[in-house]
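Chemist: Everything below, folded, please.
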Amino acid sequence: MSNKVFFFGAGFSKAINGDYPLLTGKDGLTNRVLRDLKNDNGDDYEKKSIQQHFKEIPQSLTDNIEELLTYLSSDLPWKDERQKAMNKALYIDITNKIVKIFESINNYDFADCNSKQFQKNKALWEFIYKENITCVSLNYDLLLEKNLIAASNIIKKQDEMIINIQEEDSCGKFYKIPILNIINRVSNSCSYRYELPEILKLHGSINWLYSSISPSDSIFYRDFQKVENNLIEDLVPFIIPPILDKNSFYNNNTLKSIWKRAHTSIKSAEEIYIVGFSFPLTDLPIKLLFQSALRKNNDVKVYVINPDNSDEFKSRYKHIFTEEQLQWDFCGIDNSLEKFINNKVLNNNLSEAL
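Modeler: From the prediction side, this is the model:
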């Protein structure tokens, strides 16, 4: 395992592909989901029931996605069984809308190794792959998986530069916690390659599915092949939407293991690269993750890669990390990720080659 760790927030995906939404803002994920909800006029009985239930919820909640989802997912003592059932149906409907937004940007095709987007950031993907760097991510999208698979094909075919998609080109080779390929619902065989980078998705992924019944539920992942409906019709997406209280999700045994591995990786890291994350006050578990993991690691270097240079932004970091740990070289500048790649990643690759 590498002594380096990447930590990716939504700003990372946005920096790679401007079509990805941030949580807030006019075209952010929150507003897009709320617009879809308010304009959703389904024809079937189920859709109409969900829409009617949405209209019965106080407007003060329906204008704030975090408060709405927190209300829907909380087992509050005054809710009767009908309310709980309708809340769960609306909650699943919102989750599906979030997944569809990301799927419209990030479909299940492989990354194009010859595209300008891939070539622009090729050094980053190869750096992660060759250095076997653990990537801790809060993002639902498949940007990491797709580009690391493309990088692995380039590295495997380096001499002739012929890109072949092979059967082993699966997201699963980067998920080292036992998340099963959906096709393994009829075949229990699975294997993990520990010499590859690991992707730890703390908030789930658009290609993860589970039954949403108990903490022991298995999490399955969809790969890039077409999946028969009979394999997934009883499952719902496993993503942790932006809610104020995420504790109910953290009871899932597989997700607990993912968080523990993230804690271990951060704890032993010598360098941490935090890309596109501002430590919002509503995401307390992430703050506690770093504070707990680094409480005895005073020598770690934490690189902040973000165009934001405001006092408020920096104060959040200073509340978590020491001045000695923080590295501001790539903070508060335009195209901060691109400059990080050009100055840190390429220089590292050059020194490795020498």
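
Chemist: okay, CA-based contacts and neighbour counts for the rest of this
Modeler: OK.

Chemist: so what's residue 332 up against?
Modeler: 306-310 (C-alpha atoms under 8 Å, 6 or more residues apart in numbering).

Chemist: same question but for residue 214, I mixed them up
Modeler: residue 252.

Chemist: Give me the most central residue, the protein.
Modeler: Nearest to the geometric centre of the chain sits residue 139, at 2.1 Å (C-alpha atoms, centre = their mean).

Chemist: Tell me where the stretch 51-200 of the chain has helices.
Modeler: 59-62, 65-73, 81-105, 116-120, 122-131, 143-156 (DSSP state H, counting those that start in this stretch).

Chemist: Any chance of CSV for those, columns mean neighbour count and distance to residue 265?
Modeler: What follows is the helices of the stretch 51-200 of the chain, written out as CSV (neighbours: other C-alpha atoms under 10 Å; distance: least, C-alpha to C-alpha, whole Å):
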stretch, mean neighbour count, distance to residue 265
helix 59-62, 14, 38
helix 65-73, 20, 29
helix 81-105, 17, 28
helix 116-120, 13, 27
helix 122-131, 20, 14
helix 143-156, 20, 18
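
Chemist: Of the ones you listed, which is nearest residue 242?
Modeler: helix 65-73 (5.4 Å; C-alpha to C-alpha).

Chemist: The closest one to helix 81-105, inter-axis angle?
Modeler: 140 degrees (axes from the mean of the first three to the mean of the last three C-alpha atoms, to 10 degrees).

Chemist: other SSEs contacting helix 65-73?
Modeler: helix 59-62, helix 81-105 (3 or more C-alpha pairs under 8 Å, 6 or more residues apart in numbering; DSSP states H and E).

Chemist: I figured the residue nearest to the centre of the chain hits residue 201, correct?
Modeler: Yes: if you go by C-alpha atoms under 8 Å, residue 139 and residue 201 touch, sitting 7.0 Å apart.

Chemist: To check against the first, give me the structure of this:
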Amino acid sequence: MGSPSRSQVVFRSAEHELMLGEVFEGEKDVFVLGAGFSRAISPSMPLLSDLAQVLMEPAEFLSFGGSVEQWLSFLAEDHPWLKPAENARQHALFLQQSSRLAAQVRAAQASAVAEGLPTWLAQLVDLWHRGRSTVLSFNYDVLVERAWTKILGAEADEAPTAVYPIPPAPLRTRQRVTRREWPGPDTFRLLKLHGSLNWLYSGPAGTQSETVYDVSSGAGWAFGPEDEEDYAALLAPDKVPFIVPPTRGKTAFFDHELIRAQWQMAREAVASAERIFFLGHSLPDSGGMLRTLLRASARGKVLVPIDTNQAVVERYRSLRSHEVVDEYVLDAEPIPSFVRYCAG
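Modeler: The predicted structure is shown next:
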């Protein structure tokens, strides 16, 4: 299905109408990114179903119905029928599989970068920047940050720190390399609610207030040293990527103050928004925390899913007390089409 013309694309309902040029206006709109957003950037980027195929053994895949979420939840939790030593082995396996998950996303990200920066992504990031938008991301990759540093160039100060409202400490501070104090450009806010590949910490057993480090090199869209799997291990052998795996029970990960503070900012953004755009976020079973947030803080808001699957619309309608606009659920390339429409 080709890109619709402006006359074909009308976000219209009984009380709300979205016209060209009205999106990306400060606090009016919030954007939520899911795995489908990264897949739209590159077919190399995995969905949960792809990760299940890679990470799970055939017997595990069969036992858990191909759900990587249920499988990782099983590994992460204590079970009363297991001995303490067996539960400990399960937890160790969970950490190993979480590292494998990070490695898979990192490799896919390198492939996506090699394919070049999509024009529509550059346009979208520029619109976010000019509109000072709030973007809630559930993705581990740093493709948005890379696009931002590429577009802003020297103004980005060689690192994506400015898009993080609560920036992690640059990893080079561990080597006592001083960084020029720089307030950074006035730009959009990127809240990474499930962590990020370029963030490092001691693991879920660490303290709630421990320092989180940013391993980014600020290489723009190009392949950088942080893409090398051994790079972080060389500079921080005691750290692991700070990512919240797709499990049902994420409480231990959400205990860290960096993640909790971002969720609190997300709640404020959602509560003050008029419309919430979901770019490639299908509201899966592992999105229980987002469902709760929307039910608690987004009552009466206009929800706009931008996806390829019509079934996604019903998931958003099941939240109740929200108006769901479905005019931008298309058969192919809905996200690039949406961006081209908004960019004029």
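
Chemist: Quick one: the helices and strands packed on helix 65-73 of the first structure as CSV, columns for distance to residue 117 of the first structure too.
Modeler: Shown next, in CSV, are those (distance: least, C-alpha to C-alpha, whole Å):
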stretch, distance to residue 117 of the first structure
helix 59-62, 37
helix 81-105, 14
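
Chemist: Quick one: closest of these to residue 180 of the first structure.
Modeler: Across these, closest to residue 180 of the first structure is helix 81-105 (C-alpha to C-alpha), at 19.3 Å.

Chemist: Residue 275 of the first structure matches what in the second structure?
Modeler: Under the alignment (TM-score structural alignment), residue 275 of the first structure pairs with residue 279 in the second structure.

Chemist: That match against residue 30, yeah?
Modeler: No: Residue 279 of the second structure is beyond contact range of residue 30, at 10.6 Å (criterion: C-alpha under 8 Å).

Chemist: before we move on, back to that, give me the distance between the residue nearest to the centre of the first structure and residue 281 of the first structure.
Modeler: 18 Å (C-alpha to C-alpha, to the nearest Å).

Chemist: got it, and residue 95 of the first structure?
Modeler: 22 Å.

Chemist: again with residue 122 of the first structure
Modeler: For residue 122 of the first structure relative to residue 281 of the first structure (C-alpha to C-alpha), the value is 33 Å.

Chemist: what's the angle between the longest strand seen in the first structure and helix 81-105?
Modeler: Assignment by DSSP state E gives strand 204-210 as the longest strand of the first structure. For strand 204-210 of the first structure against helix 81-105, the angle by the same axes, to 10 degrees is 120 degrees.

Chemist: which residues in the second structure does strand 204-210 of the first structure match up with?
Modeler: Using TM-score structural alignment, strand 204-210 of the first structure pairs with 195-201 in the second structure.

Chemist: after superposition, how close is that stretch to the first structure?
Modeler: Compared with the first structure after fitting, stretch 195-201 of the second structure deviates on average by 1.3 Å (mean C-alpha distance after the TM-score superposition for the first structure).

Chemist: Residues touching that stretch, excluding its own?
Modeler: By C-alpha under 8 Å, 6+ apart, the list of residues contacting stretch 195-201 of the second structure reads 102, 106, 138-142, 168, 210-216, 226, 239-244, 259.

Chemist: Pull out the buried members of the residues you listed.
Modeler: By neighbour count, with 16 or more other C-alpha atoms under 10 Å, those hold 102, 106, 138-142, 168, 211-216, 226, 239-244, 259 as buried.

Chemist: Just the ones of those in strands?
Modeler: Using DSSP E, these in strands are 213-214, 240-243.

Chemist: Give me the aligned partner of residue 160 of the second structure over in the first structure.
Modeler: In the first structure, residue 160 of the second structure lands on residue 171 (TM-score structural alignment).

Chemist: can you pull out the strands in the stretch 201-350 of the first structure?
Modeler: Residue ranges of the strands in the stretch 201-350 of the first structure, as given by DSSP state E, counting those that start in this stretch, are 204-210, 220-221, 236-239, 271-275, 301-305, 326-327.

Chemist: What is the neighbour count of residue 191 of the first structure?
Modeler: Other residues lying near residue 191 of the first structure total 10 when counted by other C-alpha atoms under 10 Å.

Chemist: Oops, could you answer that again for residue 300 of the second structure instead?
Modeler: Using other C-alpha under 10 Å as the criterion, the residues surrounding residue 300 of the second structure number 16.

Chemist: For the residue lying closest to it once chain neighbours are set aside, which residues are in contact?
Modeler: Spatially, and ignoring its direct neighbours in sequence, residue 300 of the second structure is nearest to residue 322 (4.8 Å; C-alpha to C-alpha, 6 or more residues apart in numbering). Counting by C-alpha under 8 Å, 6+ apart, residue 322 of the second structure touches 298-303.

Chemist: which of those tops the neighbour count?
Modeler: Highest count within the contacts of residue 322 of the second structure by other C-alpha under 10 Å belongs to residue 298, 24 neighbours.

Chemist: To which residue of the first structure is that residue aligned?
Modeler: That one, residue 298 of the second structure, aligns with residue 294 by TM-score structural alignment.

Chemist: Equivalent analysis for residue 33 of the second structure, please.
Modeler: Using TM-score structural alignment as the criterion, residue 33 of the second structure maps onto residue 8 of the first structure.

Chemist: circling back to that earlier point, where's the longest strand of the first structure relative to the chain centroid, distance-wise?
Modeler: Its chain's C-alpha centre and that of strand 204-210 of the first structure lie 10 Å apart, by C-alpha atoms, centre = their mean, to the nearest Å.

Chemist: Residue 149 of the first structure: what's it in contact with?
Modeler: 111, 169-171.

Chemist: Return those of those residues that are likewise in contact in the second structure.
Modeler: Counting by both residues aligned by TM-score structural alignment, their matches' C-alpha atoms under 8 Å, the second structure reproduces these contacts from the contacts of residue 149 of the first structure: 169-171.

Chemist: out of those, who's nearest residue 71 of the first structure?
Modeler: residue 171 (33.1 Å).

Chemist: Excluding chain neighbours, what is closest to the closest one?
Modeler: Leaving out its chain neighbours, residue 171 of the first structure is closest to residue 145 (C-alpha to C-alpha, 6+ apart), at 5.7 Å.

Chemist: Tell me the spacing between that neighbour and residue 112 of the first structure.
Modeler: In terms of C-alpha to C-alpha, residue 145 of the first structure sits 13 Å off from residue 112 of the first structure.

Chemist: ok, back up a step: turn the kept ones among the contacts of residue 149 of the first structure into CSV, columns for neighbour count and distance to residue 342 of the first structure.
Modeler: Output for those, formatted as CSV (neighbours: other C-alpha atoms under 10 Å; distance: C-alpha to C-alpha, whole Å):
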residue, neighbour count, distance to residue 342 of the first structure
169, 19, 28
170, 19, 29
171, 20, 27
